[in-house]
Each structure stands twice: as C-alpha cells, then as structure tokens.
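structure of the sequence below:
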Amino acid sequence: MDFSSTQIIVISAIFVWSGFVRAGLGFGGAALALPLMLLVADKPLFFLPIIATHLLIFSGITTGLRFKHVDHGFLRESLTWMMVPKLIGVIGLLSLPTQWMVAFIYAITGFYAVTWIIKWEIKSQSPWVDRLLYIVGGYFSGASLIGAPLIVAVAVRKMAISAYRDTLFVLWFILVVIKMLAFAIAGVDLQWQWSLALLIPAACGHMLGLKFHKLMLTRDAKVVRQWLGVCLLGVIGLALSKYLLATPL
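Next up is the predicted model:
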C-alpha cells in the first residue's frame, strides 16, 4: 500500500484512537476505528492484520500480570459456542468481495452506534439468548473483528466486574490468534512492517486508555457510549458521502 504523507498521519492518529478505545473500554478497538480506516482505504484485509497484531500485544501485556482475575468458566463456555461461527466468518472475509465486507462492517457499526445513542443495551436473560449472542458475535468477530458488543452483553451478566476486562482481553487474544492463523494459511499479508511502524501510536493510545479506564469506573458509561455512537454515525455519513460522490479521501 502506498500512502501519502497526509494519509500516514491520519492512519497514525486512528491507531492512537484504536489503542485508546481498546484499553479504555476493554473492547471496541476495531469497531470504533475500522470505519475510520476504511475511509482512508477500502482494504479490510490490509488493516485487520495490523489491528489483530496490536490486540495480541496489548491484551497480552495488560493481562499478563493479572491472569488470576480471569474467569475461566466464561472462557470455556463462550469459546464452545463461538469457535465454528468464528471460522465461518473468517472464510467469508477471505472469499467475499471487498465491497461486500466494507458494507457489512459499516452496517454492523451503524447498528451499534444507534443502540448506544438511544441507550439501548443488548441484554441476555436466558441461556439460549446467551448462545445466540455467542454465535452471532463469533461470526461478526471472524468477519470483521467487531463482534465484541454482542459478546459483552453476555459477559456483563455472567462475570464479576473485577474479572470483566481481563477475561475479555484473554478471549480477544484467543480469537485473534485463530484469525491470524487463518490469515497465514490463506496467504494473507500479515503486514508486520506496518504493525511495527504503527506500534508507537497504538501504544500512546493504550496508555491514555488505561488512565481513561480508571476514570470510566467513576462515570456513567452509557453517556460515554452515547457520544461515541454519535461520532460513529458521523463517520458512516462521511463514508456514504464518499461513495456517493466517488471522490477519494
């Protein structure tokens, strides 16, 4: 990929944002950043390996010293239901036309944005609803790395708050390892050079996110997500105008 200096600056800023969201919320590093990246270039298979590599690094660092806080029962249950749909989603990502996957990513992101704006929480009230959310979340995770909000809907009911973020980070780590292995087997360029080059911006965002996470514990998370939802809809609006006007960023 050949980018101009301006595009490289924009991409670096987006990865600061990605690291910030991932560390601050415990999820959303892809869901809240990938739509922005696709405004720069409609290449999900370029950005996803970079996001995945950073997730492996920072989730490993964050939970490495806190592994005793992980809820292993939740990990076993969720992975049992998510593994097959995860692989199906990865196959779709590798085989479907790029335009389809870009539209899919924007559609799912738009859905999340609307639910956050109206403060509607996706809730799980029964084992069958849990399983459905695992399956759909696993598929979305495989297709685009943005299935976290559906999985979180189950996690918030089943886990103690002290185990919440660390358990999710371990779950994301396992799911991303599966995805990266599938990429490698399929011959997808894992973009190691770009991953290393963008590591510093992502690390800056990660450090800011850790501080934000402490602040979040004392604030109304619904209000924070509401503003994030407004921003996401704005991004989607920019994307739609870009396609309608057929002008590059």
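
use CA for all of it now, contacts and neighbours both
Noted.

can you map out the strands along this structure?
Taking DSSP state E, the chain contains no strands at all.

find the centremost residue of it, please.
Ala30 (2.9 Å; C-alpha atoms, centre = their mean).

residues contacting that one?
By C-alpha atoms under 8 Å, 6 or more residues apart in numbering, the residues touching Ala30 are 18, 51, 145-146.

I'd like the structure of this one too, to check against the first:
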Amino acid sequence: MADLQLYQYVLIGLLFIWSGFIRSGLGFGGSVLTLPFLLLIIDDPLVFLPLIGVHLMVFSLLITWQSQRRTQRAAVEYQQSASTIDWRYLRYAMMIMIIPKMIGILGLLTLPGPLMSGIIYLIVIAYAISYAFNRPFKSNSRGLDILFLVLGGYVSGTSLIGAPLIAAVFAAHVSREKLRDTLFVLWFILVLIKLGSFVIAGVDLQLIHHLWLLPCAYIGHLFGQQVHNKLMSADTRVFYRVLGTVLILVSSLGLVRIMM
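Have a look, this model is predicted:
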C-alpha cells in the first residue's frame, strides 16, 4: 500500500472504522460488509485479508474475554453456568468446515488476484440480494446445515466472508445468549488457520499498517459496543435493505472494472 494517495489512506481508515463498528455491533459481517469497498481501492484480496484477519482475531479475543468476565460475575451472584460458548456445536461445525476451508485457502493463494476479487464480488452480491429483499439465509434442516457450513467454510477460506452462511446455521442450533461469543471463538479459529497458511506461503501480512489501522478498527469497535444491545433489539430490516442495495451497486461496479 506504499503508492497510495492521501485520500485513499483516509478512505481505508474510515472503512476499518466501519468494519470495527459492524463486527462488535452485530457480532458478524465486519469482513463481508467492508471488503467490497476496500477492493475498489486496491484490487487484490491478499492485501487486505491479512489485515482483516488480524483484526478479527484481536477483537474476537477482546469481545469474548469481556463477555466471559461479565458472565462469570453474574454466575457467582446467581450460581449459574459461567460459559457463554457452545463448545459442543463448535466442534461439530469445525469437523464439517475444515476441509472446505483449506480448499478455499488453496484457491486464494493460487488463483490470480482479479479473479479472486471477481469471485468475492459475486459472493457479496448473493448476500446483498438476500439483505435487500429481506430474505436472510435460514437453515431449517440437517441437509441445509451441512450445505451452509461447507459453503461457509470454503468462502471463509477464500475471503473471510462466510459469516452470513455460518451464522445462519449457528443461530438455529446455539442459544441466543451463547451465539455471539460462540461465533467469535469460531472466527478466531478460522482466521488462525488462514493466517498460518499465509505465513507458510510467504504472504505479506502488512504488519506496518496494523500500527494505524488497528486504532481505526478500535474506534469503530467502541461505537459498536455502545449500540450492540440496541441493534439486537431493534428492527434492522431497513438498515439491511439499504446496505444490501449499496453492496449490490458497489460489487457490480467492481465486476465491471475487472472486466474492462
């Protein structure tokens, strides 16, 4: 990212503030709702995925630790279970996702950057259509569970944007009070696998840019924490419809730029 103009750095900083806000506010979606905009600045997923991956790990740990501390205090007071993580379902899901995850990582490391960007835009458009028409992904059978987890694992391997598919399955099987923390532990594991693959493959992890992008993401994280409970209890259909429409336009523009 050394050859960018000042306004491009400013846009990247703002987008990472946005990603931090979405991640802590909704519990998922920080990658899928940010990556299409970032790819309009630099059309190479391998530039941004290490940055997004490290942020996912850092804030997953932070949010889960904070939640565990609150729950432990409540457990001592009310003599309840202190765990906010469904380890049983987490292990089951990882067994299904691990092989598609590795296949996705292999594709990311071997396919050309513009082609991977095009695949990411197409995936985001599919998500965005479900948002725009208020038809979120829902799993209501074992077959769909496995299909969504396999696809989510593969997409997570290619681009870290498998959250909508994976979250749809977990929402059907994990209690609401454990869902957010269970997902954050899952994101941490999936990203750890991906970053380990990047290190082995010699991918530039953009370490110098964490010095200014982590604070940007933390600012968004603080805002997201403030509005998390309101977002969870509010009717967010209008928010998702507007965001879905914007993502369709942005991803379509990215596809057109790749094909020109």
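
now the TM-score, please.
The TM-score (TM-score structural alignment, normalised by the length of structure 1) is 0.94; 245 aligned residues with a C-alpha RMSD of 1.3 Å.

looking at the contacts of Ala30 of structure 1, which are in helices?
Applying DSSP state H to the contacts of Ala30 of structure 1, the entries found in helices are 18, 51.

among the contacts of Ala30 of structure 1, who's most crowded?
For those, the largest neighbour count, defined by other C-alpha atoms under 10 Å, is 30 neighbours, found at Ser18.

hmm, back to that, state the distance from the residue nearest to the centre of structure 1 to Val129 of structure 1.
Distance, Ala30 of structure 1 to Val129 of structure 1, using C-alpha to C-alpha, to the nearest Å: 24 Å.

show me the residues around the closest residue to Pro49 of structure 1 other than its chain neighbours that make contact.
Counting by C-alpha to C-alpha, 6 or more residues apart in numbering, Pro49 of structure 1 lies nearest to Leu190, which is 5.2 Å off, once chain neighbours are set aside. Under the criterion of C-alpha under 8 Å, 6+ apart, the neighbours of Leu190 of structure 1 are 46, 49-50, 180, 183-184.

got a winner among those residues for most neighbours?
Pro49 (23 neighbours).

right, and it touches Trp194 too?
No: Pro49 of structure 1 lies out of contact with Trp194 (C-alpha atoms under 8 Å); the separation is 9.6 Å.

so what corresponds to Leu214 of structure 2 in structure 1?
Mapped onto structure 1 by TM-score structural alignment, Leu214 of structure 2 lines up with Leu199.

next one: that match from Ala52 of structure 1, what distance?
Counting by C-alpha to C-alpha, the gap from Leu199 of structure 1 to Ala52 of structure 1 is 12 Å.

which residues of the stretch 101-250 of structure 2 fall in helices?
For the stretch 101-250 of structure 2, the helices defined by DSSP state H, counting those that start in this stretch occupy 113-132, 142-159, 163-173, 176-201, 210-233, 237-259.

tabulate these (TSV), appending distance to Asp86 of structure 2.
Formatted as TSV, the helices of the stretch 101-250 of structure 2 follow (distance: least, C-alpha to C-alpha, whole Å):
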stretch	distance to Asp86 of structure 2
helix 113-132	26
helix 142-159	16
helix 163-173	9
helix 176-201	6
helix 210-233	20
helix 237-259	27
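
and Asp3 of structure 2, which of those is closest to it?
Of all the helices of the stretch 101-250 of structure 2, helix 210-233 sits nearest to Asp3 of structure 2, with 16.6 Å by C-alpha to C-alpha.

average offset between that closest one and structure 1?
Compared with structure 1 after fitting, helix 210-233 of structure 2 has a mean deviation of 1.2 Å; criterion: mean C-alpha distance after the TM-score superposition for structure 1.

how about that helix: buried residues?
Neighbour counts over helix 210-233 of structure 2 (16 or more other C-alpha atoms under 10 Å) mark 210, 213-214, 216-225, 228 as buried.

max pairwise distance over those residues: which two?
Pairwise over these, using C-alpha to C-alpha, the maximum falls at His210 and His228, 24.9 Å.

not counting its neighbours along the chain, what's nearest the match of Leu214 of structure 2?
His54 is the one closest to Leu199 of structure 1 (C-alpha to C-alpha, 6+ apart), at 7.0 Å.

just give me the neighbour total for the one you found.
For His54 of structure 1, the neighbour count with other C-alpha under 10 Å is 22.

now do Leu247 of structure 2
26.

mind listing what Arg237 of structure 2 touches?
By C-alpha under 8 Å, 6+ apart, the residues touching Arg237 of structure 2 are Asn134.

so what corresponds to it in structure 1?
By TM-score structural alignment, Arg237 of structure 2 lines up with Lys222 in structure 1.

same question for Leu15 of structure 2.
Using TM-score structural alignment, Leu15 of structure 2 pairs with Ile14 in structure 1.

any idea how far Gly19 of structure 1 is from the nearest residue to its match once chain neighbours are set aside?
Closest residue in space to Ile14 of structure 1, ignoring its immediate chain neighbours: Ala33 at 6.3 Å, by C-alpha to C-alpha, 6+ apart. From Ala33 of structure 1 over to Gly19 of structure 1 the distance is 9 Å, taken as C-alpha to C-alpha.

tell me which of the two has more neighbours.
Regarding Ala33 of structure 1 and Gly19, a neighbour count based on other C-alpha under 10 Å identifies Gly19 as having more, with 31 against 23.

tell me if I'm right that that one and Gly29 touch.
Yes: with contact defined as C-alpha under 8 Å, Gly19 of structure 1 counts as touching Gly29 (6.2 Å).
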